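Visitor: Pasted the sequence and its predicted model underneath.
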Amino acid sequence: MSMNPRQLQAFSAVMRAGGISRASRVLHLSQPAVSKLIAGLEGDVGFPLFRRDKKRLSPTAEAHIFLAEVDAILNGMERLRRVSADLKNTRRGHLTIGTIATFGLTLLPEIIASFQKTSPETSVHLHVQTSPKLLDLAHTQQLDIAISMLASDSPAVQTETLMQCRAVCVLPSGHRLAGKDVIVPRDLEGEAFISLGETDRVRQLVDRAFEQENIVRKMVTSTQFGMAACEFVRCSNAVTVVAPMTARASVNRDLVIKPFRPEVVLDIKLLRPRMKPPSSVRESFLRHLRDCLERWNLSHP
């Protein structure tokens, strides 16, 4: 049996149009061409699909049963064409993205949402994890990409610097230091200080800056998330030092953000598992990610 899609299209058109003449107009073919396709299909299936009575075609009972299967095949072929076009144009696919909270709770949702507007058939699963956990997930090839504060030393993971930024000091509105251009560790001596968790890379770099200046802070609260630290600043008249993406989130517009010196430079790393199959959707998303960072004037290495 060697039936082809043109034969099936001709058969479906004749069944729906009620004859070869009308079907030929629908298909933009001549009547002899349609008749030849129908005759070839009957030869391939091995039984008549139409009764010929005075140059009229009447579908057989078998033709009505056959039509349901033909329509299913034609609809499936149309879906395949749409899927292949989407894949070619990177509009369809799935991404599993791992990220630190600093990025995943601030910039990344907007970046993903804007990407999906141009690639609506692309689904995304977002993992918000600590940097050490992201290294493990990348090493075991469970992610398409990861955004981390730590580089991977695994040969199974490609690491590059996505961007660099500098930690900032966050103050409540009306704070006594709000008028200063730059905040230094000595300014914060005796101030109620909200810290990040001890394993957080930002926390470790900020601690080092204070230790180098021999400044002892009044540590009142620690939290895993920078967004929570900013909320504590708002509620308790305390201060914190966090990544700029966290401080400048839209929910923190009522807080005062100041440069912090000495500079606490944060390297944001992009991790790509080497064993994952190449994906045009992943590469398209990475181009979009970099375009967004550039448009928002976030510094690149």
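Guide: Structure's in. What do you need?
Visitor: drop to CA atoms for contacts and neighbour counts, all remaining ones
Guide: Noted.
Visitor: quick one, helices of the stretch 101-250 of the chain?
Guide: Assigned by DSSP state H, counting those that start in this stretch, the helices in the stretch 101-250 of the chain fall at 101-104, 108-118, 131-139, 201-212, 226-236, 244-247.
Visitor: Let's have these in CSV, adding mean neighbour count and distance to residue 145.
Guide: CSV is the format used below for the helices of the stretch 101-250 of the chain (neighbours: other C-alpha atoms under 10 Å; distance: least, C-alpha to C-alpha, whole Å):
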stretch, mean neighbour count, distance to residue 145
helix 101-104, 22, 13
helix 108-118, 15, 13
helix 131-139, 21, 7
helix 201-212, 17, 19
helix 226-236, 20, 22
helix 244-247, 24, 19
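Visitor: Looking at these, spot the one closest to residue 172.
Guide: helix 226-236 (5.5 Å; C-alpha to C-alpha).
Visitor: helices or strands up against the closest one?
Guide: strand 168-171, strand 192-196, strand 239-242, helix 244-247 (3 or more C-alpha pairs under 8 Å, 6 or more residues apart in numbering; DSSP states H and E).
Visitor: With distance to residue 259 added, can I get the ones you listed in JSON lines?
Guide: JSON lines is the format used below for those (distance: least, C-alpha to C-alpha, whole Å):
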{"stretch": "strand 168-171", "distance to residue 259": "5"}
{"stretch": "strand 192-196", "distance to residue 259": "16"}
{"stretch": "strand 239-242", "distance to residue 259": "10"}
{"stretch": "helix 244-247", "distance to residue 259": "9"}
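Visitor: tell me the contacts of the residue nearest to residue 17 when sequence neighbours are not counted?
Guide: Of all residues not flanking residue 17 in the chain, residue 23 sits nearest, at 5.5 Å (C-alpha to C-alpha, 6 or more residues apart in numbering). The contact partners of residue 23, taken as C-alpha atoms under 8 Å, 6 or more residues apart in numbering, are 10, 13-14, 16-17, 34.
Visitor: Can you report how many residues lie near residue 269?
Guide: Look at residue 269: counted by other C-alpha atoms under 10 Å, it has 21 neighbours.
Visitor: likewise residue 61?
Guide: Residue 61: 11 surrounding residues under other C-alpha under 10 Å.
Visitor: before we move on, what about residue 176?
Guide: When counting by other C-alpha under 10 Å, one arrives at 9 neighbours for residue 176.
Visitor: another one to put next to it:
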Amino acid sequence: MHLIPRPLNVRQLEAFRAVMLTGSMTGGGRLLSISQPAVTRLIRELEAELKLTLFLREGTHIIPTREGKELYREVERHFVSTERIRESADAIREFNGGQLRVASILALSTSCIPRTVERFLRDYPSMAISIHSGASLDIIDLVVNGSVDIGFVAIPPGRNDLIHEDLPVSEAVCLVPRRHPLAAKHVIGPADLDGQDFIGLGQSSLMRLELNALFQLANSHPRVRVESLFSSTVARYVNSGIGIGLVDPLAVALADQNKVVVRKFVPTIRYGLSIVYPRRVERSPALRDFTNVFLAAFEEELAFTNERLNDTPTAA
């Protein structure tokens, strides 16, 4: 006969999460409004229950172990889900069940999503909307486990198990400081960037990997001055004149028109996004309306990028 494992003590998990968030037993106690010895006792009981060492203790300092960091990721997912249940209950009580839970990559969270929310709420003034911004893989997890109603992501290669709707495919574009000699060109290629100061996306970015392959084929070696995880940040560095950047088309909205020109990049690097939905969940009329409003906002964003591509070239 298999014994059913007893549930983990929620208070112990709360103490563990509080310590991870604050970096100390004392800080965890302040967060939970209990004493530091009480937090220490809860952590020790959790370690004994799980048969794991979650922290290394060096004098008055603690350092999370590898096991502790891995456990924290799972605990945080649990608490995020729990908090969403509480948010849903609040919405049911205050708005008679009218709530949408939306997750989006950062590229959309700074442009299309705010515009979509503003327009959507004109028709649904009593609706509560929860917005979560994050990485595509994390958002896909939230959609799959039903923590959100809709997600806007870049689907990784090989994920064929998702219910999704592809958005119109666009292309990466080149941002060039307006006073730079390359601003006089209509089209920029890998060879043009040889020896130029360059703001690069992080090495784990799919766009960066494709660009590196093109640089290698063209024997082009830009001087990478700054690396950033997000196109939006790259745009801001180009605004400051530090270098040229290759970004997704949504980041064009953050490029200062007085300081930066937008140029087509060839060979093209495709930029594709998708809307993902939970399986076996019927989409409400409100969710369908939200999607339609978003699609209109997304097309407006791409149209704005195309307009910037037609900026008059600046003479060198």
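Guide: That came in fine, so what should we check first? Owing to the predicted nature of the structure, the values given are computational and were not obtained by experimental measurement.
Visitor: What would you report as the TM-score here?
Guide: The TM-score (TM-score structural alignment, normalised by the length of structure 1) is 0.63; 209 aligned residues with a C-alpha RMSD of 2.5 Å.
Visitor: Distance to residue 275 of structure 1 added to the helices of the stretch 101-250 of structure 1, as a markdown table?
Guide: What follows is the helices of the stretch 101-250 of structure 1, written out as a markdown table (distance: least, C-alpha to C-alpha, whole Å):
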| stretch | distance to residue 275 of structure 1 |
| --- | --- |
| helix 101-104 | 24 |
| helix 108-118 | 24 |
| helix 131-139 | 9 |
| helix 201-212 | 27 |
| helix 226-236 | 33 |
| helix 244-247 | 31 |
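Visitor: Between those helices, which one is closest to residue 184 of structure 1.
Guide: Comparing the helices of the stretch 101-250 of structure 1 by C-alpha to C-alpha, helix 201-212 comes nearest, at 9.0 Å.
Visitor: which helices and strands sit right next to the closest one?
Guide: Judged by 3+ C-alpha pairs under 8 Å, 6+ apart, helix 201-212 of structure 1 is in contact with strand 192-196.
Visitor: Structure 2: matching residues for the strand it packs on?
Guide: Using TM-score structural alignment, strand 192-196 of structure 1 lines up with residues 197-201 of structure 2.
Visitor: with structure 1 superposed, average distance for that stretch?
Guide: In the superposition against structure 1, stretch 197-201 of structure 2 averages 1.1 Å from its aligned positions (mean C-alpha distance after the TM-score superposition for structure 1).
Visitor: nearest to residue 62 of structure 1, of the helices of the stretch 101-250 of structure 1?
Guide: Closest to residue 62 of structure 1 of these, according to C-alpha to C-alpha: helix 108-118, at 45.3 Å.
Visitor: mean deviation of the closest one from structure 2?
Guide: With mean C-alpha distance after the TM-score superposition for structure 1, helix 108-118 of structure 1 averages 1.5 Å from its match.
Visitor: List the residues that contact the counterpart of residue 249 of structure 2 in structure 1.
Guide: Using TM-score structural alignment, the equivalent of residue 249 of structure 2 in structure 1 is residue 244. Contact analysis of residue 244 of structure 1 by C-alpha under 8 Å, 6+ apart lists 165-168.
Visitor: related to what we said a few turns ago, chain center to the match of strand 192-196 of structure 1: distance?
Guide: Centroid displacement of stretch 197-201 of structure 2 relative to its chain, using C-alpha atoms, centre = their mean, to the nearest Å, is 20 Å.
Visitor: Check stretch 74-86 of structure 1 too.
Guide: 23 Å.
Visitor: For that stretch, buried residues please.
Guide: By 16 or more other C-alpha atoms under 10 Å, the buried positions in stretch 74-86 of structure 1 come out as 74, 83, 86.
Visitor: circling back: and the helices and strands packed on helix 226-236 of structure 1: which comes nearest residue 108 of structure 1?
Guide: Minimum separation from residue 108 of structure 1 across these (C-alpha to C-alpha) falls at helix 244-247, 10.1 Å.
Visitor: Give me the mean distance between that closest one and structure 2.
Guide: Averaged out, helix 244-247 of structure 1 is 1.1 Å away (mean C-alpha distance after the TM-score superposition for structure 1).
Visitor: which is the next helix or strand following that helix?
Guide: Once the chain leaves helix 244-247 of structure 1, the next helix or strand it forms, by DSSP states H and E, is strand 256-259.
Visitor: Tell me the residues of structure 2 aligned with that next one.
Guide: The aligned range for strand 256-259 of structure 1 is 261-264, by TM-score structural alignment.
Visitor: cool, stretch 50-58 of structure 1 as well?
Guide: Stretch 50-58 of structure 1 covers no residues of structure 2 once aligned (TM-score structural alignment).
Visitor: in the match of strand 192-196 of structure 1, what counts as buried?
Guide: For stretch 197-201 of structure 2, the buried set under the neighbour-count rule, 16+ other C-alpha under 10 Å, comprises 197-201.
Visitor: Same question for stretch 185-194 of structure 1.
Guide: Within stretch 185-194 of structure 1, the residues that count as buried by 16+ other C-alpha under 10 Å are 185, 188, 191-194.
Visitor: ok, those residues vs residue 153 of structure 1, which is closest?
Guide: Distances from residue 153 of structure 1 to the buried residues of stretch 185-194 of structure 1, taken by C-alpha to C-alpha, are shortest for residue 194, at 31.9 Å.
Visitor: still on that earlier bit, for the match of strand 256-259 of structure 1, give me the average deviation versus structure 1.
Guide: Relative to structure 1, stretch 261-264 of structure 2 is 0.6 Å off (mean C-alpha distance after the TM-score superposition for structure 1).
Visitor: What lies in contact with that stretch?
Guide: Under C-alpha under 8 Å, 6+ apart, the answer for stretch 261-264 of structure 2 is 172-178, 183, 185-188, 252, 255, 308-309, 311, 313.
Visitor: Of these, just the buried ones, ChimeraX syntax please.
Guide: Entered in ChimeraX, the line below selects the buried ones among the contacts of stretch 261-264 of structure 2, by 16+ other C-alpha under 10 Å:
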select :172,173,174,175,176,177,178,183,186,187,188,252,255,308,309,313
